[in-house]
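Asks: Need coordinates for the following:
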Amino acid sequence: MSRRWSFSSLMLVAGLLFVYLPMVILVIYSFNASRLVTVWGGWSLQWYAGLLDNSQLMSAVGRSLQVALYTAIAATALGTLAAFVLTRIPRFKGRTLFGGLVTAPLVMPEVITGLSLLLLFVAMAQLVGWPAQRGLLTIWIAHTTFCAAYVSVIVSARLREVDQSIEEAAMDLGARPWKVFLLITVPMIAPSLAAGAMMSFALSLDDLVLASFVSGPGATTLPMEIYSAVRMGVKPEINAVASLILLAVSLFTFLAWYFTRRAEERRKRALQLAILEATQGS
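Replies: Okay, here's the model as predicted:
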């Protein structure tokens, strides 16, 4: 008897096709020998080889990867500290205001955020002379401000699940708070830190609106380069570079998931072994 497809299964398949089918088509057409995107001219690797000669596009890729990497590091650090304050300090003056400011970028339209940061940078340049001109540094600051909110939400959810008795026991044994945080809390929330870093990297690499407001001459990111190019038609080189980015992100995500899973399995085995030894010793 054949299994009937339920409505939820059909909606799941339709949703996955809607999300991933355009990516598959993009990868296929990156091997198209024809310069016209709508005309299939056979299989070819010429557009991948042509990327080496397209210095403008490759420079934009390098700038985007550089900003995304720095954003992931800074947003993870700031978001983790904000999440730690919100979850480990239950009461302090201005807690509600602080929590609202941390999560505000999640609901704020990017146009408003970008315009606000642009006005801020212009006012600072007039008052203190910094930044002298907008570029990669201002893009990095804008992306860090935006992505830290996502990291704080992810890490906060993980911190609320962590058993605080372990941290309290370490402090009772004489460990200082910073040592407890680095040696006990951080390893327990490592999966959420990795998830926040990867999300920050992806959001920064994908951002167009914020970068358009706070960028300057010579600081064009990949989304800005692609946006300016597709208005005159999609070039085959864009399909090729997008396919390479998809491959790199997919590979990095798989490796992060694999090593995180192995670390979690080792931690569980070590915990079970410690419980077994404690049981036998008693």
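Asks: make it CA atoms for all contacts and neighbour counts henceforth
Replies: Noted.
Asks: Could you give the secondary structure assignment for residue 4?
Replies: Assigned by DSSP: H, G, I helix; E, B strand; the rest coil, the conformation of residue 4 is coil.
Asks: Relative to residue 10, how far out is it?
Replies: From residue 4 over to residue 10 the distance is 10 Å, taken as C-alpha to C-alpha, to the nearest Å.
Asks: Looking at these two, which one has more neighbours?
Replies: residue 10 (11 against 7; other C-alpha atoms under 10 Å).
Asks: how far away is the more buried one from residue 21?
Replies: Distance check for residue 10 against residue 21: by C-alpha to C-alpha, it reads 15 Å.
Asks: repeat for residue 199
Replies: With C-alpha to C-alpha as the criterion, residue 199 and residue 21 are 22 Å apart.
Asks: Who has more neighbours out of the two?
Replies: Taking residue 199 and residue 21 together and counting by other C-alpha under 10 Å, residue 199 has the greater number of neighbours (19 against 12).
Asks: list the contacts for the more buried one?
Replies: Residues near residue 199 by C-alpha atoms under 8 Å, 6 or more residues apart in numbering: 72, 147, 150-151.
Asks: continuing past the helix or strand containing residue 68, what's the next helix or strand?
Replies: Following DSSP states H and E, one finds residue 68 within helix 55-88. Counting by DSSP H and E, the next helix or strand C-terminal to helix 55-88 is helix 95-107.
Asks: what's that following helix packed up against?
Replies: Based on contacts counted as 3 or more C-alpha pairs under 8 Å, 6 or more residues apart in numbering; DSSP states H and E, the elements that helix 95-107 packs against are helix 55-88, helix 136-161.
Asks: next helix or strand past it?
Replies: Toward the C-terminus from helix 95-107 - assigned by DSSP H and E - lies helix 110-127.
Asks: Could you pull out the buried residues of stretch 207-221?
Replies: Along stretch 207-221, the positions that meet the burial threshold by neighbour count (16 or more other C-alpha atoms under 10 Å) are 207-215, 219-221.
Asks: nope, stretch 231-242 is what I was after
Replies: Neighbour-count burial for stretch 231-242 flags 234-242 (criterion: 16+ other C-alpha under 10 Å).
Asks: And stretch 15-28, by the same measure?
Replies: Residues of stretch 15-28 classed as buried by neighbour count (16+ other C-alpha under 10 Å): 23, 26-27.
Asks: same deal with stretch 174-182?
Replies: By neighbour count on 16+ other C-alpha under 10 Å, the buried set for stretch 174-182 is residue 180.
Asks: helices or strands up against the helix of greatest length in the chain?
Replies: Longest helix in the chain by number of residues, with DSSP state H as the criterion: helix 236-281. Using 3+ C-alpha pairs under 8 Å, 6+ apart as the contact criterion, the neighbours of helix 236-281 among helices and strands are helix 7-29, helix 46-50, helix 190-206.
Asks: Quick one: those helices as TSV, columns for distance to residue 184 too.
Replies: Converted to TSV, these look like this (distance: least, C-alpha to C-alpha, whole Å):
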stretch	distance to residue 184
helix 7-29	38
helix 46-50	46
helix 190-206	10
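Asks: Here is the second sequence; please produce its structure so I can put it next to the first one:
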Amino acid sequence: MNASSARWGNRLVLLLGFAFLYAPILSLVVYSFNESRLVTVWSGFSTKWYGELLADREILDAAWMSLRLAVFTATAALVLGTLAAMLLTRFRRFPGKTLFGALVTAPLVMPDVIIGLSLLLLFVTLGELLGTPIPRGMLTIWIAQTTFSVAFVSVTVASRLSALDRSLEEAAMDLGATRVKVFFQITLPIVAPALLAGWLLAFTLSLDDLVVASFVAGPSSTTLPMKVFSSVRLGVSPKINALATLLILAVSAAAVVGWWLMAREERRRRRDVALAAQRG
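Replies: Just a heads-up that it's a prediction; the model follows:
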């Protein structure tokens, strides 16, 4: 086999892989404009299911709750995950560092069912110790989702901090800058792309969470994945296709914006490094 045949073979395999991944999503988007109530039978182009989706108050309330939870969870996970990453990468040795690192990254490999059940038992036990049951709702879902999102953020930020040139921070401190000032003016701008990536990852994980939220949610706190799952069990409605299409557009727009911001920060960082090398 010559080089040209191997190159075309690689392209074919790549094309088949992308088709396997994205063809179902494309068909879902196409059938969201189907006039028929049957999601697998095409009967004409129509946008009526988008109108019915926007008129469905239960789905809109669930979507609004999921969006709020995703923002709160991503923000809390970003703060806690960054602190954990700083502790793991900037402090050489301290008692229990290995155990701390294992506990931080444990949710990466732990099944969602175990995490959800453990957190449910935790809330029940705390209610018994306090003498009053802890109401399960948006607060308990936020705590649960933050718990497993911290692991993903800490790993993302820690990898960027490990690759950071420590001489930049040391040079700033030699010139009289405090550790706090070095963190906000040197470290934070450099690791900003990793922080943005961690926030977007936690946001997506929270928005997509079904298993953990099902354990710790109350009767009046239905998230969007829970609502979609309960609807699909009774039969797929074209409104679900419309909802999925809108979510795909929103997530794609957020990913493009995030990629653009990270690329801009990376170009700025390389330019600053090049200028510093020329001056040196």
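Asks: Map residue 57 of structure 2 across to structure 1 for me.
Replies: Using TM-score structural alignment as the criterion, residue 57 of structure 2 maps onto residue 55 of structure 1.
Asks: Tell me how many other residues crowd its match.
Replies: Around residue 55 of structure 1 sit 11 other residues, with neighbours defined as other C-alpha under 10 Å.
Asks: Same check on residue 259 of structure 1?
Replies: The criterion is other C-alpha under 10 Å. On that basis, residue 259 of structure 1 has 12 neighbouring residues.
Asks: Structure 2: which residue goes with that one?
Replies: Applying TM-score structural alignment, one finds that residue 259 of structure 1 aligns to residue 261 in structure 2.
Asks: In contact with its match: list those residues for me.
Replies: Taking C-alpha under 8 Å, 6+ apart, one finds residue 193 in contact with residue 261 of structure 2.
Asks: Please tell me how far it sits from residue 268 of structure 2.
Replies: When C-alpha to C-alpha is the yardstick, residue 261 of structure 2 and residue 268 of structure 2 sit 11 Å from each other.
Asks: Also residue 76 of structure 2?
Replies: The gap separating residue 76 of structure 2 from residue 268 of structure 2 is 27 Å, by C-alpha to C-alpha.
Asks: Could you check which of these two has the larger neighbour count?
Replies: Neighbour count, other C-alpha under 10 Å: between residue 76 of structure 2 and residue 268, residue 76 has more, with 21 against 14.
Asks: The more buried one matches what in structure 1?
Replies: Matched to structure 1 by TM-score structural alignment, residue 76 of structure 2 sits across from residue 74.
Asks: what about the nearest residue to that match once chain neighbours are set aside, how many neighbours?
Replies: Nearest residue to residue 74 of structure 1 in three dimensions, chain neighbours excluded: residue 144, at 6.3 Å (C-alpha to C-alpha, 6 or more residues apart in numbering). By the measure other C-alpha under 10 Å, the count of residues near residue 144 of structure 1 is 26.
Asks: ok so, going back, of the contacts of residue 199 of structure 1, which is the most crowded?
Replies: Within the contacts of residue 199 of structure 1, neighbour counts (other C-alpha under 10 Å) peak at residue 151, which reaches 30 neighbours.
Asks: That one corresponds to which position in structure 2?
Replies: Looks like residue 151 of structure 1 aligns to residue 153 there (TM-score structural alignment).
Asks: circling back: the contacts of residue 199 of structure 1: which two are farthest apart?
Replies: The most widely separated members of the contacts of residue 199 of structure 1, counting by C-alpha to C-alpha, are 72 and 150 (11.0 Å).
Asks: what residues are shared contacts of these two?
Replies: Listed contacts common to residue 72 of structure 1 and residue 150 are 196, 199-200; contacts here mean C-alpha under 8 Å, 6+ apart.
Asks: Which member of those residues is positioned nearest residue 62 of structure 1?
Replies: Closest to residue 62 of structure 1 out of these is residue 200 (16.9 Å), distances taken as C-alpha to C-alpha.
Asks: residues touching that closest one, list them.
Replies: Contact partners of residue 200 of structure 1, counting by C-alpha under 8 Å, 6+ apart, are 68, 71-72, 75-76, 147-148, 150-151.
Asks: Show me which of those is closest to residue 246 of structure 1.
Replies: The closest of these, once distances to residue 246 of structure 1 are taken by C-alpha to C-alpha, is residue 68, at 14.8 Å.
Asks: Residue 219 of structure 1 versus the closest one, what's the distance?
Replies: In this structure, residue 68 of structure 1 and residue 219 of structure 1 are separated by 13 Å, where distance is defined by C-alpha to C-alpha.
Asks: How about residue 81 of structure 1?
Replies: To residue 219 of structure 1, residue 81 of structure 1 is 30 Å away according to C-alpha to C-alpha.
Asks: now do residue 258 of structure 1
Replies: Distance from residue 258 of structure 1 to residue 219 of structure 1, counting by C-alpha to C-alpha: 35 Å.
Asks: How about residue 89 of structure 1?
Replies: Applying C-alpha to C-alpha, the value for residue 89 of structure 1 to residue 219 of structure 1 is 40 Å.
Asks: residue nearest the centroid of structure 2?
Replies: Here the mean C-alpha position of structure 2 is nearest to the C-alpha of residue 201 (C-alpha atoms, centre = their mean), at a distance of 2.4 Å.
Asks: Aligned to it, what sits in structure 1?
Replies: Under the alignment (TM-score structural alignment), residue 201 of structure 2 pairs with residue 199 in structure 1.
Asks: what do you get for residue 190 of structure 2?
Replies: With TM-score structural alignment as the criterion, residue 190 of structure 2 lines up with residue 188 in structure 1.
Asks: Report how many residues lie close to its match.
Replies: Counted with other C-alpha under 10 Å, the neighbours of residue 188 of structure 1 add up to 19.
Asks: just residue 265 of structure 1 next, same as before
Replies: The number of residues packed around residue 265 of structure 1, counting by other C-alpha under 10 Å, is 12.
Asks: now the one 4 residues further on
Replies: Neighbour count for residue 269 of structure 1, taken as other C-alpha under 10 Å: 12.
Asks: Identify the residue of structure 2 aligned to it.
Replies: Under the alignment defined by TM-score structural alignment, residue 269 of structure 1 is paired with residue 271 of structure 2.
Asks: cool, residue 178 of structure 1 as well?
Replies: Residue correspondence to structure 2 (TM-score structural alignment): residue 178 of structure 1 is matched to residue 180.
Asks: and its match, that one's in a strand?
Replies: No: the assignment for residue 180 of structure 2 (three-state DSSP) gives helix, which keeps it out of a strand.
Asks: That concludes my questions; thank you for your assistance.
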